[in-house]
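Asker: Coordinates only, no sequence provided:
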């Protein structure tokens, strides 16, 4: 009965999405307050309906209702409760239901918190959100019904993909979807502005918080996915340039450019058409990621579906949203007034260069991801992997990081580059110290590692120096500096923290990429292995049965200078229902590095087990830096100036032009 309620609620949500997409758009065109208000109420009702539907699917998974096909295909009675819950979105149908739930959540948030948005723009934004909802709800109901029944019901299920039975994958998709779907609001604001033919600083201020929410969520989602791949897949890496990894990176790059471009619109009433275009392209790249994961054109541990028919349906949604948005842009962009002029050497100029580099980076990743697929369709086989991306990326990231530190020091409209550089002597000195320290610890080679450390220092210390410069640290009494620091807007703190987090993450990427130590050997009980100053001993290997899997568990003791510093456990798991094996790496983490151990298969010849040992310098800094970037986004989001619902305005008489239609 409950699955049927969930299905009916999904059908009701579709009808409400139709109402939300039609009535506010018509109301805005007719200047009819009642019709526009109906769109707001439909957004709340749609969220309630999809919440009921999502709760119904979750209940089916929690109680192991094997009369529901989705539960049969993705669950098992012996599965731990955490993975019964996360299994709701660990499959194609459930993940699409999570997608529309997030979409409805953002629509309701616009309806509830956008009190200061002009009524017609708000109605158009809700209408476009409703149109997106109609497309995805139709897709779910026609091709991906999560409540389809099976008769007779089997006694047990087929279990969830063992790779997804991990805490990292329990929380990674919701954050990723918050990012993907969050950019739909920026898209809707862009389409609404094109229809109205007006973009002004207020529009930039309204669109920024929604972009910040999406950007911070996507940053967290990508970081969690990278962390999961690092410790779960057992290969010792944190980024593989997997096409599905790239699918999340592309909207992050475009969204970062959008975020900076919206600042120029807000502060200088410039870059309007560029910002509108970025909003359309960012959401389009989010839809492209959905297509790649669900079309069956890719083989990846991240992919959810291999059904070409579903892929064609998602491709249709992608073409409609992207094509419609770009067509409207082509027809209406000329009506947007050109904003303020500025010198190339200015904060606006730095942000423009920043946007260009980010956009080119997204294009490079897009080409490298799609080119093999396009050529394969014409019978040509090529492989585009890490060498392509690793070769091109430095040419884009080095100037990007240099500009990232320079930009906040530049005034709006016009700047003196010589004067700006003279203010950055401290950053240059600290960057040089960082390079000399790396040179002393790791030697001259590889040279690119020293360049990378220089970029990390330039970004990180540049962010700290910018705050110190604004509070006049060491130039006025300390009490005055602290008073100035308390008076800085949270948006300024957020920018500095996010830029500093990027510097920390770059240092982690450089350290683990260039200074990785690796050793693969066969170890018997009692054998010792030396790596990066650690002495690792294999103490015991035991077989256990845990929950819904069997495990071969290797116990290691780790010593340094004769002192025991840690005991680690690495596993090889076998899931009999899914007939799949996974690895669980053992990791000893310090602030500076990771010692990483993987237990392989038992050696049939001379006994013992294959053990892979890695030492990853600075790798924890990748995720520390990512969390710091998310913190920066949250600080900016908490700035009162970016809260779309404040300050509250006094009630005003309704304009005659907005009276309800007769």
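Answerer: Good, I have the coordinates. What you are looking at is a predicted structure, and each value in this text was computed from that prediction instead of being measured. Numbers count the residues shown, from 1 in each chain.

Asker: Only C-alpha atoms from now on, for both contacts and neighbour counts.
Answerer: Fine.

Asker: so how far is stretch 346-361 off the chain centroid?
Answerer: 21 Å (Cα atoms, centre = their mean, to the nearest Å).

Asker: hmm, who's touching that stretch?
Answerer: Outside stretch 346-361, the residues that touch it by Cα atoms under 8 Å, 6 or more residues apart in numbering are 253-254, 256-258, 260-261, 264, 342-344, 393, 396-397, 400, 403-404, 406-415.

Asker: check contacts around residue 167.
Answerer: Going by Cα under 8 Å, 6+ apart, residue 167 touches residue 82.

Asker: do that again at 10 Å, thanks
Answerer: Taking Cα atoms under 10 Å, 6 or more residues apart in numbering, we find residue 167 in contact with 82-83, 86, 224, 228.

Asker: before we go on, here's another structure to hold up against the first:
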């Protein structure tokens, strides 16, 4: 009965989505306040219905209700509770339901917290958001019903893919979807602005918080996915340029460009047409990622290889929304009034340059990801585009972005002073030069340009705080005065600095882990020792350990440094009984921000155990940098000026002096 309630809630949500996508839109055209006012309650009600449906599916997984096909194919009664819950979105149908839940959640948030939005714009935004939910609710109900029954019900399920039975995969998809789907708000605001034919600085202030929120979640989602691949797949890599990885990177790049473009629009009412286009394309790239994962057109550990007919349906949704919005853009963009004029050397100019390189990097990833698919569809020829292509194109394009980042905040709006901005980053430049020289002189091995990469990363980290140093006049006035100035800075200023510094931290981790990692692939017997990066690893034993729904063989290695025991690593292999699948489980020991990584190969016939041992210096900085970036975004969101619905404080009036009698 609970499953039927969930299915019925989806049907009712579809009915409300259809009403929400039509009545408020008609009300905005006819200036009917009553019809426009329906948008908010409909959005909230739609969210509640989808939440009920999602809760019903979660209940079926937690209670192992094997009368549902979806639960039979993706769960098992012996599976730990956390994986029963994460199994809800570890499949095609459930992940789409989560996608819709987050979509309608954002619509409900706008309905509740968008009280200061103009009535017409709010009605249009919520109507466009409902059009998207209508399409996906129809798709789920017609092609991917998560509540389909099986009769007779089997006694046991087939279990979840063992690769997905991991805490990281319990967190990664929700974070990623909050980013993907969050950009739908920027899309809805952009389409609403095109319908109204009005885009101004106020529009940029309204759209920025939603875009920034989505960007923060997507940053964390990508980082979590990267770390999951690093420790779960057994090869120790943090990025493989997998098509599905690229599908999440592309909206992140365009979303980053959108955030910077919206700043220019808010401050100077410039780049209106470009900002609208970026809002449309960012969500289009999010939809493209949804299509790639669920269409069956590619093979990936991240992808749900499903019936290609479903992929065609998603492609139709992609075509309608992207094609329709771009058609509307082509018709309406020429009538949008252009904004202010600015000099090439200005903060606006630097942000435009930033946009150019970010979109070029996004285009490079787009071409490298989709070209093999397009070629195979056109000619039947299969090719692979891997790391060499992306390293040769993406890296050089992103290099200017890192160089521009410290300069841009030091330039004035409208017309800036390049010499003064250059003087503001002299400390960062000095740190970068000294670091490059020291690494080149004292660190042996690695690519020739690796020291330059370290210097560039430190230039970005130190330079990120150049604007704060300039505005607080640190070391030029008393420390107490500088602290008071720092406290008075807007949180968005601190947020921007931390976000830029986080990118430098990630770059530092990427350079160090890629250039100076050590690896040993060995076959050891108990008592044998291998040396790696100053450590001695002694293979002690191998033992069998039972699990909830698997059995495992675990190798124990003692790690010594300078003769003293510093750690133990226990890589293993798990055999999942229901799926009949063998999976490597890596073991990682962290030393500061560096890691010792061990994984075990398949069983050998000669009695030895195959091991892959790696030492990765500063590798933790890759994911720490992403956390710092998201923290910076959260600081910016805390800025009262970016809060949708937060009323402005009234200015304090000076007391009126009474005339003397």
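Answerer: In hand now; what should we look at? No experiment lies behind these values; they were computed from the predicted model shown.

Asker: what's the TM-score for these two chains?
Answerer: In this superposition the chains share a TM-score of 0.97, using TM-score structural alignment, normalised by the length of the second structure; 649 aligned residues with a Cα RMSD of 1.1 Å.

Asker: quick revisit: I'd like the contacts of residue 167 of the first structure written out as TSV, with secondary structure, distance to residue 284 of the first structure and neighbour count added.
Answerer: TSV is the format used below for those (DSSP: H, G, I helix; E, B strand; the rest coil; distance: Cα to Cα, whole Å; neighbours: other Cα atoms under 10 Å):
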residue	secondary structure	distance to residue 284 of the first structure	neighbour count
82	helix	33	13
83	helix	31	25
86	helix	27	26
224	helix	23	24
228	helix	26	20
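
Asker: Touching, residue 58 of the second structure and residue 83? I think so.
Answerer: No: checked against Cα atoms under 10 Å, the pair residue 58 of the second structure and residue 83 is beyond contact range at 11.2 Å.

Asker: picking that back up, hmm, which of the contacts of stretch 346-361 of the first structure are the buried ones?
Answerer: Buried members of the contacts of stretch 346-361 of the first structure, counted by 16 or more other Cα atoms under 10 Å: 253-254, 256-258, 260-261, 264, 342, 397, 400, 403-404, 406-410, 412-415.

Asker: Of the residues you listed, which belong to helices?
Answerer: 253-254, 256-258, 260-261, 264, 397, 400, 403-404, 406 (DSSP state H).

Asker: Can you lay out those residues as TSV showing distance to residue 206 of the first structure?
Answerer: What follows is those, written out as TSV (distance: Cα to Cα, whole Å):
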residue	distance to residue 206 of the first structure
253	21
254	19
256	16
257	17
258	13
260	14
261	13
264	13
397	29
400	27
403	26
404	24
406	27
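
Asker: Need the max-distance pair from the residues you listed.
Answerer: 264 and 397 (21.6 Å; Cα to Cα).

Asker: give the contact list for the residue nearest to residue 642 of the first structure when sequence neighbours are not counted.
Answerer: With Cα to Cα, 6 or more residues apart in numbering as the measure, residue 209 is the residue that lies nearest to residue 642 of the first structure, at 5.9 Å, once sequence neighbours are left out. Residues in contact with residue 209 of the first structure (Cα under 10 Å, 6+ apart) are 186, 215, 259, 633-634, 636-639, 641-644.

Asker: Nearest to residue 585 of the first structure among those?
Answerer: residue 215 (30.2 Å).

Asker: The closest one and residue 528 of the first structure, how far apart?
Answerer: When distance is defined by Cα to Cα, to the nearest Å, residue 215 of the first structure is 46 Å away from residue 528 of the first structure.

Asker: and if you look at residue 39 of the first structure?
Answerer: Here residue 39 of the first structure is placed at a distance of 68 Å from residue 528 of the first structure (Cα to Cα).

Asker: Comparing those two, which shows the higher neighbour count?
Answerer: Shown here are residue 39 of the first structure and residue 528; by other Cα atoms under 10 Å, residue 39 has more neighbours (31 against 16).

Asker: And the more buried one? What does it align with in the second structure?
Answerer: In the second structure, residue 39 of the first structure lines up with residue 39, judged by TM-score structural alignment.

Asker: I figured that match was touching residue 18, is that so?
Answerer: No: Residue 39 of the second structure is beyond contact range of residue 18, at 11.2 Å (criterion: Cα under 10 Å).

Asker: got any residues that touch both of the two?
Answerer: The contact sets of residue 39 of the second structure and residue 18 overlap at 127, 130 (Cα under 10 Å, 6+ apart).

Asker: Nearest to residue 607 of the first structure among the ones in helices among the buried ones among the contacts of stretch 346-361 of the first structure?
Answerer: Nearest to residue 607 of the first structure among these, with distances taken as Cα to Cα, is residue 397, at 47.7 Å.

Asker: Who's the closest spatial neighbour of the closest one, skipping the chain neighbours?
Answerer: Nearest to residue 397 of the first structure is residue 357, by Cα to Cα, 6+ apart, at 7.8 Å.

Asker: And for residue 313 of the first structure?
Answerer: Counting by Cα to Cα, 6+ apart, the nearest residue to residue 313 of the first structure once its immediate chain neighbours are dropped is residue 139, at 6.9 Å.
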